[in-house]
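A.B. asks: Any chance you can model this:
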Amino acid sequence: MSRYWSDLVSDLSPYVAGEQPKIADLLKLNTNENPYGPSPKAIEAIRAAAGDRLKLYPDNESIALRDAIARLYGLDRNQVFVGNGSDEVLAHVFNGLFRHEGRSLWLPDITYSFYRSFCALFRIPVQLVPLADDYALNPADYTGPHAKPPAGIIFSNPNAPTGIAISLSDVESIARANPDTPVVVDEAYVDFGCESSVSLLKTCPNLVVVHTLSKSRSLAGLRVGYAMASPEIVEGLVRVKDSFNSYPLDTLAQAGAIAAIEDTDYFNQTCQAVVATRETLTHNLTALGFEVLPSKTNFVFARHPRHDAADLSRALRDQRILVRHFRQPRIDQFLRITVGTPDDCARLCKVLSGIVK
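C.D. replies: Model prediction:
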């Protein structure tokens, strides 16, 4: 602890990202990156933008990018908010929508761990809502009468790290039961088999839907995320953003993001490839004795009844394969395994076969 730190810094427990190793020939299945590269049109657009105009500031309103997102989902531009990755977008959501004196933010007990880091950073009280025994989110836990209205509700759909999704009608029931509360649905993995909640924005003005280009658009290195909501919510997020950083997306990021969003053929092709490989991986892991939760993401969440998850993770690393293990109550016997290429997953299952047998 430094004597120069503020009291806030001393109390923080920062988010811990998945390992980003610098080791050759390491199969990296720990951070849910897409195994297929970005759209060639995105790469071409980035190269075209990397010219003399980089001496100028980027469009601080990201108008062309917001227009592309709005066209994709049938929205107006003033319903779209963009930021430097969905984590930055979420930070502005937490800061701008959830800070209500004496009221708690409701979120599942097992979900994206950055949510709790944001709560600590912005001094937001937390109300953890346990997932069911099968690790599914129960909408009734959020729709019953409340002694005090939540400051907000946030959950991932599909959930991370479990991979389990709830239906569009379940999302709607949560939003409608809390009309004066912002309900945020983090849809980082929605394109791998789940229905987006964007269509509910017409009837649920309290809903906020957050997306990223890091997963299904294969642009984790570009850092582009966005939120879709009512114009009044987006206006509030812009006020927060412009009080922090008016230029969150650079010129190259905006150019690449627009091209990736508009290349729907490549997007559909790569998403379908990931889903097909996920089903094969699930089948093969089950044949090895693993219990695999039903996934609608680009990863699977699996445990073996006869092998400790930490031991399996270490044994895989010894064989130059990285997966994610969470030392967290209720899920410390699970491994989160990113869906790679068919060859990646075949290598993983071959190594696991030798370990578990």
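A.B. asks: When you work out contacts or count neighbours from here on, use the C-alpha atoms and nothing else.
C.D. replies: Will do.
A.B. asks: Run through the residues that contact the nearest residue to Pro305 once chain neighbours are set aside.
C.D. replies: With C-alpha to C-alpha, 6 or more residues apart in numbering as the criterion, Pro305 has its nearest non-adjacent residue at 7.1 Å, and that residue is Phe290. Residues in contact with Phe290 (C-alpha atoms under 8 Å, 6 or more residues apart in numbering) are Ala302, Arg303, His304, Pro305.
A.B. asks: let's see this one next to it:
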Amino acid sequence: MSRFWSQVVRDLTPYVPGEQPKITNLIKLNTNENPFPPSPKVLAAIQAELGDDAARLRLYPDPNADLLKAAIAKHHGVTSQQIFVGNGSDEVLAHVFMALLKHEAPILFPDITYSFYPVYCGLYDVDYIQVPLAEDFTINPDDYLGQMWNGEQCGGIIFPNPNAPTGRLLPLAAIEKILKANPEAVVVVDEAYVDFGGETAIKLVDRYDNLLVVHTLSKSRSLAGMRVGFAVGHPALIEALERVKNSFNSYPLDRLAIVGAVAAMEDEAYFAQCCQSVIATRDTLTADLTKLGFEVLPSAANFIFARHPQYDAAELAKALRERNIIVRHFKLPRIDQFLRITVGTDGECKALTDALSQITA
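C.D. replies: Predicted structure coming up:
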């Protein structure tokens, strides 16, 4: 701690990202990266943008990323005016907290969810209430139906769907129920993993002006290393995000990220094939872990959340690491006996289950 730190920095508890170890021959199943490379069209688009001498890199990118907005709009059947783009969905979410969730009343989100949410609240001085998940780790929509919290109407609602780290999916009808009950509050649905088994709430944005849906290209489009995210909602919500963005960083996406993301969005066949492959591997992994005595929560994401009734999760994670396999373990109430396991390739998942079979023998 330094005497030069502001009080905001002193009070912050920063988000801890998943480990990115520099270990050879590692099976890395801890950060929910896609096991498949991006579409070959992504690399072709980047090479075309660079040209022969990369001279374009001396020029600023399009601050509005109009080509990318058009590609996203076409894919989701909305207009470019309904789209905001940013440097990964985490930056998009940061702007959401500042532009749309910073109100006098507290916002609501689940007690077990993406751990960046309380960090944003601390950074932007947003009051919040954590709503407990049900015993089966599902989000109960009845807990978000516009009731007063400590005498106050909520200032907004945010949750991932599927939720993280549980992987459990909230049906679209339940989301619509929450939207109808909270017409004066923004409802943000964080759909980082929805392409692996869920139904996107983007189809509801034309009916509810209080809905904002956030996506990332890190997961289903295999672009975690390129940092591209976007939000879809009513133009008035998008305008609020643009105002914050242009008061923070007018050029959030570089030239290569824009053209690469456009190519990823346009290659529908490759996208669908990769998602289906991940889903098939997830189903096999779930079945194999169940045979080993694990309880595996139903997942609509590219990861599973599992625990074994006879083995401590931290010890299992340690034993796997000794075999050069890393998974994510959260030392948090209610979930400290679970492991979050990214769905890797078929070979990686088999290596995982083989190792667990030896550990639990």
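A.B. asks: and of the contacts of Phe290 of structure 1, the nearest to Pro40 of structure 1?
C.D. replies: Among the contacts of Phe290 of structure 1, Ala302 lies closest to Pro40 of structure 1 (C-alpha to C-alpha), at 33.4 Å.
A.B. asks: What sits closest to the aligned residue in structure 2 for Asp250 of structure 1 if chain neighbours are left out?
C.D. replies: In structure 2, the residue paired with Asp250 of structure 1 is Asp254, using TM-score structural alignment. Leaving aside its chain neighbours, Asp254 of structure 2 sits nearest to Pro61 (5.6 Å; criterion: C-alpha to C-alpha, 6+ apart).
A.B. asks: just Val80 of structure 1 next, same as before
C.D. replies: Per C-alpha to C-alpha, 6+ apart, closest to Val80 of structure 1 is Met228, 4.8 Å.
A.B. asks: Report how many residues lie close to the aligned residue in structure 2 for the one you found.
C.D. replies: Structural correspondence for Met228 of structure 1 with respect to structure 2 (TM-score structural alignment): Val232. Counted with other C-alpha atoms under 10 Å, residues neighbouring Val232 of structure 2 total 28.
A.B. asks: mind listing the strands for the stretch 151-300 of structure 2?
C.D. replies: In order along the chain, the stretch 151-300 of structure 2 carries the following strands (DSSP state E, counting those that start in this stretch): 152-153, 156-160, 187-190, 211-216, 229-233, 295-296.
A.B. asks: nearest to Thr24 of structure 2, of these?
C.D. replies: strand 211-216 (28.2 Å).
A.B. asks: so that closest one matches what in structure 1?
C.D. replies: By TM-score structural alignment, strand 211-216 of structure 2 lines up with residues 207-212 in structure 1.
A.B. asks: The matching stretch against structure 2, how far on average?
C.D. replies: Compared with structure 2 after the fit, stretch 207-212 of structure 1 shows a mean deviation of 0.2 Å (mean C-alpha distance after the TM-score superposition for structure 1).
A.B. asks: So which bits of the host helix or strand of Ala44 of structure 2 are buried?
C.D. replies: Using DSSP states H and E, Ala44 of structure 2 maps to helix 40-50. Buried positions in helix 40-50 of structure 2, judged by neighbour count with 16 or more other C-alpha atoms under 10 Å: Lys41, Val42, Leu43, Ala45, Ile46, Glu49.
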